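Engineer: Turn this into a structure:
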Amino acid sequence: MTDVKFRKTQTYEIPEHKETPLTGVTAAREYIGLLADPIGRMRDLYRRHGSLVGLGPIAFGEPTKLHVMAIGPEWNRMVFSDPATFRPTGLLLRGPKNSAQRRIRHGLTRMTGTDHRQQRQLVAPPFSRAAVQGYHAIMVDVVQESLKALRPGEQQDIYEEMRKLTLRLASSILFSHGPAEALPIGRRLEDWKTQSFSPAVWSLPLNLPGTAYNGMLRNAAQIASARCLPCKSSRFHSR
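Structural biologist: Now for the predicted structure:
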């Protein structure tokens, strides 16, 4: 599912769709379910309501925007082939103006047109064939470091170990050559994404000390300040 918005100057009619949006307590239950388990809840909505489901206001006309979940190749073609009508929007809370939260949530998935083409060209070098071939030594080092932490006879959670290994690899390649330096950045990014979808953050988006929302903003600020320094020494930036 991609969260999309219509252009403000346009309306869009969906042919042959008679079902009204879910509202009130029913909509609130679905919103909470999407925050707790997005994929599971979307599968459940699809099973119960079909390929097109709308979530409307909960109370007092809020939220004012209709959220539509469209599943399947037919809807994908309609949405992604018509950028003049549909535009992507962020899945995470924006955060205050000029905040790190607002900056780091604004990725390629939210861009269209010229901005998207320019940014796509900027991030292309680390994924080129020549760059990928150069990651071999980094990957070998990361795997060897991970293996050193394992002891014969110990029981390991293979899912957790592979998750940590994948995080180390991605962090080392994108942010730094040293796994010890890169892993904390990857961990912080992982924590930030978890915070961004936390019901505690969405239910009380107030930037006050002690709130989950405030913790998310502080984490975003630390990511924004930390991720730029290691990037300067990475292989694809030095070419």
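
Engineer: use CA for all of it now, contacts and neighbours both
Structural biologist: Fine.

Engineer: quick one: secondary structure of the residue of the chain positioned farthest from its centre?
Structural biologist: In the chain, the residue that sits farthest from the middle, by CA atoms, centre = their mean, is Gly153; the gap is 37.7 Å. Taking DSSP: H, G, I helix; E, B strand; the rest coil as the rule, one finds Gly153 in the coil state.

Engineer: For whichever helix in the chain runs longest, what is the distance to the chain centroid?
Structural biologist: Ranked by number of residues, the top helix in the chain under DSSP state H is helix 212-231. With CA atoms, centre = their mean, to the nearest Å as the basis, helix 212-231 stands 15 Å off its chain's centre.

Engineer: which strands and helices sit next to that helix?
Structural biologist: If you count contacts as 3 or more CA pairs under 8 Å, 6 or more residues apart in numbering; DSSP states H and E, helix 212-231 packs onto helix 100-104, helix 158-175, helix 179-196, helix 199-203.

Engineer: what comes up buried for that helix?
Structural biologist: Buried residues in helix 212-231, defined by neighbour count with 16 or more other CA atoms under 10 Å: 212-221, 223-224, 226-227, 230-231.

Engineer: Now the second one, please; I'll put the structures next to each other:
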Amino acid sequence: MTPEPQHPPTPSGLPVLGHTLEFARDPFEFTYRAIDECGNIYRLVLPTTEIYVLAHPDYFKQVLVTDVDEFEKTDDFEKAFGEGVIATDGNQWRRQRNVLQPLFHRDRVTGYGDYMVNATQRRLDTWSSGEVRDIESEMQDLTLEILFATLFGRELPPGDGEELRTASDGLNRWFAPTSWMLPNWVPTPSRREFFDSKERLRTEIQRLLVEHDENTLSADLQRDTLLSKLDAARNASGQNHLRTEEVEGQLLTMLFAGYETTAAVLGFAWYALAVNPDIRRAFHEELDTVLDGTPPTHEDIDELDLTSRIVTETLRMYPPVHTLPRQTTQAVEVGGYHIPAETQVHLPVLAVHRNERFYDDPDSFRPDRWTSEFENERPEYAFVPFGGGRRTCIGRDFARLEATLVLATIGQQWTLEWANEDTSLSFGPEITMQTKDGLPMRLASR
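Structural biologist: The predicted structure follows:
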């Protein structure tokens, strides 16, 4: 007789509701408890589905690299991002990636450095010493302005992108844990906000496409941009052609992923520096020594060693995409357990990034851990803030350059002090890491 397939264990939960209430209250704490109780593979049981959670670097590699064709993007991505490159698979994904890739070649990315620094300076010109600002919101505004300056080829003055940012942020609502208790057709408040935001974003995207006309751009902006690339692809034939729905999907993806993820890294980096004053002091000393009062450029990156390690450690402790969802295309075996076809799988990035098996003192912010020796010894897929394999985030180099240059530009001129009596954070996880109450910082000019 053929033995029955062995399914992963499931942590203790409630009758009927399973893990729904505990997961909705605090998905991160639930994940930690489930791993402690069941090990590296377990089943998350919800009223409408079961999700298989794979919490080990070896399983990350299997899903993202070795058996990548057996795991596809979930339907939620298509719901949120339409036919954008973040949501598609197979030949459609390859066509889209080929159109976008030239904008993200490493040599091309370094050319965005001055635009990043100039946009940062324009926002800093609106700051006043002694005031308190929500640095989470500030970084979201700033990274949207940088997105326009670099990939869209146009300046977005500080304050002009509020409506666009609010609508983009609303895409998060589809992934709110509280909505997972109910089937997708139930119109929860989070889902209503999602659909409203998506419609507003689509209107803005169509307006951007209508307004785009390379012949009216100033000589200063006669360069390839995301808009010009997509406009060319819309009018191309063969493998380089993108339908209007695909073009809109790329803009939808870039508006969301192109600013919100890097904004999360920056916000949490400022928080980590504020609550670790010794590291912040060393950070300012590095900037004063390396930059000597001049604005940072991409050529300074190699010498900004501590600043770069601050970015890396922030990506570990606060990965902007805390969980990577996938769905099996066929029955697979992972770690000796059977996973059926068409089953949703979660890769809990945050849980692995904070696992003491792979990181000493994992809940402490320690940029100095990132030595060459440590990186050579660490399991490769124990650090996946940008995913892995062929689906690694196309904007990885762009995001790292942006985060490093923004930290350097602001840190040259300002010290950010934590402006709350309680230094702990509470999270409102959706598709990206966000706080529930913001990151209030008192600004002090240097």
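
Engineer: on that earlier part again, so what does the residue farthest from the centre of the first structure match up with in the second structure?
Structural biologist: In the second structure, Gly153 of the first structure lines up with Gly130, judged by TM-score structural alignment.

Engineer: quick one, what contacts its match?
Structural biologist: 442-444 (CA atoms under 8 Å, 6 or more residues apart in numbering).

Engineer: thinking again about what came up before, compile the helices and strands packed on helix 212-231 of the first structure into a markdown table and extend it with columns for distance to Arg120 of the first structure and mean neighbour count.
Structural biologist: Formatted as a markdown table, these follow (distance: least, CA to CA, whole Å; neighbours: other CA atoms under 10 Å):
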| stretch | distance to Arg120 of the first structure | mean neighbour count |
| --- | --- | --- |
| helix 100-104 | 16 | 18 |
| helix 158-175 | 15 | 18 |
| helix 179-196 | 21 | 18 |
| helix 199-203 | 30 | 15 |
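
Engineer: Nearest residue to the middle of the second structure?
Structural biologist: Closest-to-mean residue, the second structure, CA atoms, centre = their mean: Thr261 / 3.3 Å.

Engineer: if I line the two up, what does it land on in the first structure?
Structural biologist: Using TM-score structural alignment, Thr261 of the second structure lines up with nothing in the first structure.

Engineer: in what helix or strand does Thr261 of the second structure lie?
Structural biologist: According to DSSP states H and E, Thr261 of the second structure maps onto helix 260-274.

Engineer: ok, then the element right after that helix?
Structural biologist: helix 277-291.

Engineer: Just tell me the aligned range of that next one in the first structure.
Structural biologist: Counting by TM-score structural alignment, helix 277-291 of the second structure falls onto no part of the first structure.

Engineer: which residues of the first structure does the following helix or strand past that helix align to?
Structural biologist: Using DSSP H and E, the helix or strand that follows helix 277-291 of the second structure in sequence is helix 305-317. Against the first structure, there is no aligned range for helix 305-317 of the second structure (TM-score structural alignment).

Engineer: And helix 305-317 of the second structure, how far out from the chain middle?
Structural biologist: 15 Å.

Engineer: and it with helix 277-291, angle?
Structural biologist: Orientation of helix 305-317 of the second structure against helix 277-291 (axes from the mean of the first three to the mean of the last three CA atoms, to 10 degrees) gives an angle of 140 degrees.

Engineer: Go through the contacts of Gly130 of the second structure and say which is closest to Trp180 of the second structure.
Structural biologist: Nearest to Trp180 of the second structure out of the contacts of Gly130 of the second structure is Arg442 (CA to CA; 37.0 Å).

Engineer: that older thread, would you turn the helices and strands packed on helix 212-231 of the first structure into CSV with distance to Leu147 of the first structure?
Structural biologist: Shown next, in CSV, are those (distance: least, CA to CA, whole Å):
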stretch, distance to Leu147 of the first structure
helix 100-104, 33
helix 158-175, 10
helix 179-196, 13
helix 199-203, 37
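
Engineer: Kindly state which of those helices is positioned closest to Ala27 of the first structure.
Structural biologist: Nearest to Ala27 of the first structure, of all these, is helix 199-203, at 14.6 Å by CA to CA.
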